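*Asks:* dropping a prediction and its sequence here:
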Amino acid sequence: MRSIAATKKKLGLSVVFLFLPCVATFGLGTWQVKRRDWKAELLDYKRKRLEQDPVPLALAMVDDTSSSSNGESALEYRRVVCDGVYDEEKSIFIGPRMKQLFGSSQRGYYLVTPLLPASSSDMQPAVLVNRGWVPAAWREDFEKGVVTPTLDERFHQDKIKTGTWWRTWWKGKPTMEISPAKGAVTVCGVVRKSENPSMFVPLNVPEQGQWFYFDVPAMLKAVGLPENSPYIEAVGSSPGTDDKITFPVPKEIEDFVRTSLMPNDHLTYAFTWYTLSAATTYMAFKRIREKPVKPLKNFR
């Protein structure tokens, strides 16, 4: 009797271990389907918000705060328009971040600058603005106080010396321009919040001016703005493929609805997990149905 009970217990444990991969892979496939549905709803929400006409930032803050208990989350992905003067001396750079320009991946940074009200009577609060992407050489000369068109020419000359793609693609002398930021400006942007960096992204070191990801509360503190100041990312049109680019290069609307994993990618992963689940289930049933092999008798 004891041997029979022990055999049943051993068989039960074997069944559990055989079907454990089946259940695990099926669960992962179901999780990917749910992630796909969640991602599709999120992107649809973003598109609907981004399709709305831009409104003055001060008006958007009043409307959304009155209709939601969390004004910051209600404002996210709203297109807004704000006016003011850039406080260039308090600019910070987030990166490095790569960007495709002229068919090549370039190393650079996002330029973030406070936008202050042009006058004391302005109803609009101070805003933290991500003005767009700039190449590494642009940052170097910006921090030195060199803000002339020769700055971007040096960037091109460096690329001509170090890369071959300029020689094959461009036969003339490339030119770039720096976006003028003196005086009052009007900015159209999208309200955003802090990033959620992965475990591989280093921590920010504000004391040393090292910023690897967008941490809105920390950035507001670093530039001296109130903690409830909004943060927006400037939007613009595609830089195109001509020979002239104005830095900083702002984001495009499509950048806000583009993620590393789109909904269809989750379906691909789900199909893979479900296939593995079916395969492991088949192998488990096949193993259970196999008749035990009888041991050979010893012959003298």
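*Replies:* Cool, the structure landed.
*Asks:* going by C-alpha atoms from here, please, whenever you check contacts or count neighbours.
*Replies:* Noted.
*Asks:* check the protein for its longest helix and report it.
*Replies:* Identified as the longest helix of the chain according to DSSP state H is helix 2-51.
*Asks:* that one: what's the following helix or strand?
*Replies:* strand 55-56 (DSSP states H and E).
*Asks:* tell me how far that next one is from the chain's mean position?
*Replies:* Centroid separation between strand 55-56 and its chain, computed with C-alpha atoms, centre = their mean, to the nearest Å, is 25 Å.
*Asks:* need the next SSE after that strand, C-terminal direction.
*Replies:* Proceeding N to C from strand 55-56, the next assigned helix or strand is helix 57-67, under DSSP H and E.
*Asks:* how about the strands in the chain?
*Replies:* Using DSSP state E, the strands found in the chain span residues 55-56, 79-86, 92-101, 104-116, 127-135, 177-178, 184-191, 231-234, 246-247.
*Asks:* minimum distance to Gly71: which of those strands has it?
*Replies:* Within the strands of the chain, the stretch nearest Gly71 is strand 184-191; the backing value is 11.3 Å (C-alpha to C-alpha).
*Asks:* what angle separates the closest one from helix 2-51?
*Replies:* Compare the direction of strand 184-191 with that of helix 2-51 by axes from the mean of the first three to the mean of the last three C-alpha atoms, to 10 degrees and you get 150 degrees.
*Asks:* what residues sit buried inside strand 184-191?
*Replies:* 187-191 (16 or more other C-alpha atoms under 10 Å).
*Asks:* got it, and stretch 50-66?
*Replies:* Going by 16+ other C-alpha under 10 Å, stretch 50-66 has these buried residues: 50, 54, 57, 60-61, 64-65.
*Asks:* and stretch 186-205, by the same measure?
*Replies:* For stretch 186-205, using 16+ other C-alpha under 10 Å, the buried residues are 187-193, 204.
*Asks:* number of nearby residues for Ser3?
*Replies:* Look at Ser3: counted by other C-alpha atoms under 10 Å, it has 8 neighbours.
*Asks:* equivalent analysis for Ile94, please.
*Replies:* Ile94 has 20 nearby residues by other C-alpha under 10 Å.
*Asks:* surely it is in contact with Leu111?
*Replies:* Yes: the criterion here is C-alpha atoms under 8 Å, and Ile94 meets it with Leu111 at 6.7 Å.
*Asks:* excluding its backbone neighbours, what's nearest Ala218?
*Replies:* Nearest-residue entry for Ala218: Pro206, 7.8 Å, with adjacent residues in sequence omitted and distances by C-alpha to C-alpha, 6 or more residues apart in numbering.
*Asks:* what about the one you found, how many neighbours?
*Replies:* Neighbours of Pro206 using other C-alpha under 10 Å come to 14.
*Asks:* also this one, for the comparison:
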Amino acid sequence: MPAPARSIVAEVARGGRRSARTALTAAVLLLVLAILLSLGTWQMQRLAWKQKLLTDIAERHAQPPVDLAVVESMWRSGGDIEYRPVMLNGTFEHDKERHFFATWNGQSGYHVYTPLRLADGRYVFVNRGFVPYDMKDPKSRNAGEVGGEQQVSGLARVRLDGKPSSLVPDNDLAKNVFYWKDLDAMASSTGIAPEKLVPFFVDADNASNPGGLPIGGVTQFDLPNNHLQYALTWYGLAAALLGVSGIYFWRARR
């Protein structure tokens, strides 16, 4: 084959390889672009969900408290009881309190979950509030170990179905230190039978403990809401990818 012909064939072959590489590059870029756009859209959907959740929480928190029986009926019918204001009466059994590791105003300590025995013999685990780390022992805060029948007002809180993350430590039942709110473990470790247990928690407000400690009203309402920032990040990366891709293909054509 003459040299000019060989040169033409080689150039055609090189052009075919360049076209294949260009097509493969375009396919990869389109896939990455689709992923970035889907992540941004997902974060926008999460933003709408979070804003609705925060609005619902604010509306529920502003409602007057209802009797425990009303919240129980709502729970049995599948209603959302989270953050519902509730009022209940009973007697605290302080010898069965469980301690959930927590921080409050930058200080390490525990939330004290104490079973409240109702008139019908059932129990509600009440988050009475925060105590500093060195006051875990109930004997160090006798003034807060109120006796007799007490009226408690607070917010209903749903139980967890399981450990929220593998990064969360396991609960230490021997030391009575909980890292996630396992209602069944709290009850069984204190000898409370499942049929005697109200299936949700109550976070007491700051008016439910005349003894000073634990410090009530520890429920947090400032849920993190960074979804818009995340969405803008993903969309920004998608825009940057489009810009870089445009330059690449423009140069490839030249």
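*Replies:* Sure, I can see it. Predicted model, so just to flag it, every value in this text is computed and none were measured.
*Asks:* rewinding a little: Asn130 of the first structure: which of the buried residues of stretch 186-205 of the first structure is nearest?
*Replies:* Gly189 (8.6 Å).
*Asks:* what residues are up against the residue in the second structure that that closest one lines up against?
*Replies:* When the second structure is aligned by TM-score structural alignment, Gly189 of the first structure is paired with Gly154. Taking C-alpha atoms under 8 Å, 6 or more residues apart in numbering, we find Gly154 of the second structure in contact with 65, 85-87, 202-205, 217.
*Asks:* Gly154 of the second structure - nearest residue in space that isn't next to it in sequence?
*Replies:* Nearest one to Gly154 of the second structure, counting by C-alpha to C-alpha, 6+ apart, is Ala204 at 4.2 Å.
*Asks:* equivalent analysis for Lys50 of the second structure, please.
*Replies:* Asn225 (6.8 Å).
*Asks:* now for that neighbour, how many residues are close by?
*Replies:* Asn225 of the second structure has 13 nearby residues by other C-alpha under 10 Å.
*Asks:* that one contacts Ala48, doesn't it?
*Replies:* No: judged on C-alpha under 8 Å, Asn225 of the second structure makes no contact with Ala48 at a distance of 10.2 Å.
*Asks:* ok, now how distant is the nearest residue to Ser153 of the second structure once chain neighbours are set aside from Leu155 of the second structure?
*Replies:* The shortest distance from Ser153 of the second structure to any non-neighbouring residue, by C-alpha to C-alpha, 6+ apart, is to Met87 (4.5 Å). Applying C-alpha to C-alpha, to the nearest Å, the value for Met87 of the second structure to Leu155 of the second structure is 8 Å.
*Asks:* sorry, back to before: map the residue nearest to Gly154 of the second structure onto the first structure.
*Replies:* Counting by TM-score structural alignment, Ala204 of the second structure corresponds to Ala234 in the first structure.
*Asks:* OK, contacts around its match?
*Replies:* 129-132, 187-190, 250-251.
*Asks:* just to revisit the earlier point, tell me which residue of the second structure lines up with the residue nearest to Ala218 of the first structure.
*Replies:* Aligned partner of Pro206 of the first structure by TM-score structural alignment: Leu173.
*Asks:* and that match, how far from Arg98 of the second structure?
*Replies:* Leu173 of the second structure is 9 Å from Arg98 of the second structure, by C-alpha to C-alpha.
*Asks:* Ile57 of the second structure -> the first structure?
*Replies:* In the first structure, Ile57 of the second structure lands on Lys46 (TM-score structural alignment).
*Asks:* would you mind measuring from that match to Gln52 of the first structure?
*Replies:* Distance, Lys46 of the first structure to Gln52 of the first structure, by C-alpha to C-alpha: 10 Å.
*Asks:* go on, Ala284 of the first structure?
*Replies:* For Ala284 of the first structure, the distance to Gln52 of the first structure - C-alpha to C-alpha - is 54 Å.
*Asks:* ok, Val62 of the first structure next?
*Replies:* 17 Å.
*Asks:* what's near enough to touch the aligned residue in the second structure for His266 of the first structure?
*Replies:* Counting by TM-score structural alignment, His266 of the first structure lines up with His227 in the second structure. With contact taken as C-alpha under 8 Å, 6+ apart, His227 of the second structure is in contact with 43-44, 46-47.
*Asks:* give me that answer again for 6 Å
*Replies:* 43, 47 (C-alpha atoms under 6 Å, 6 or more residues apart in numbering).
*Asks:* same check, this time on Ala48 of the second structure
*Replies:* Ala48 of the second structure touches nothing, counting by C-alpha under 6 Å, 6+ apart.
*Asks:* just give me the match in the first structure for it.
*Replies:* So Ala48 of the second structure corresponds to Asp37, using TM-score structural alignment.
*Asks:* quick check, central residue of the first structure?
*Replies:* Thr259 (6.7 Å; C-alpha atoms, centre = their mean).
*Asks:* so how far is Thr148 of the first structure from the aligned partner of the residue nearest to Ser153 of the second structure in the first structure?
*Replies:* Aligned by TM-score structural alignment, Met87 of the second structure pairs with Val81 of the first structure. Going from Val81 of the first structure to Thr148 of the first structure by C-alpha to C-alpha gives 28 Å.
*Asks:* what about those two, which has more around it?
*Replies:* Val81 (20 against 13).
*Asks:* contacts only, for the more buried one.
*Replies:* Applying C-alpha under 6 Å, 6+ apart, we find Val81 of the first structure in contact with 55-57, 187-188.
*Asks:* what's the most distant pair in these?
*Replies:* Among these, Val55 and Val187 lie farthest apart (C-alpha to C-alpha), at 11.4 Å.
*Asks:* now the first structure: which of the contacts of Gly154 of the second structure match?
*Replies:* Checked against the first structure using both residues aligned by TM-score structural alignment, their matches' C-alpha atoms under 8 Å, those keep these contacts: 85-87, 202-205.
*Asks:* good, wrapping up.
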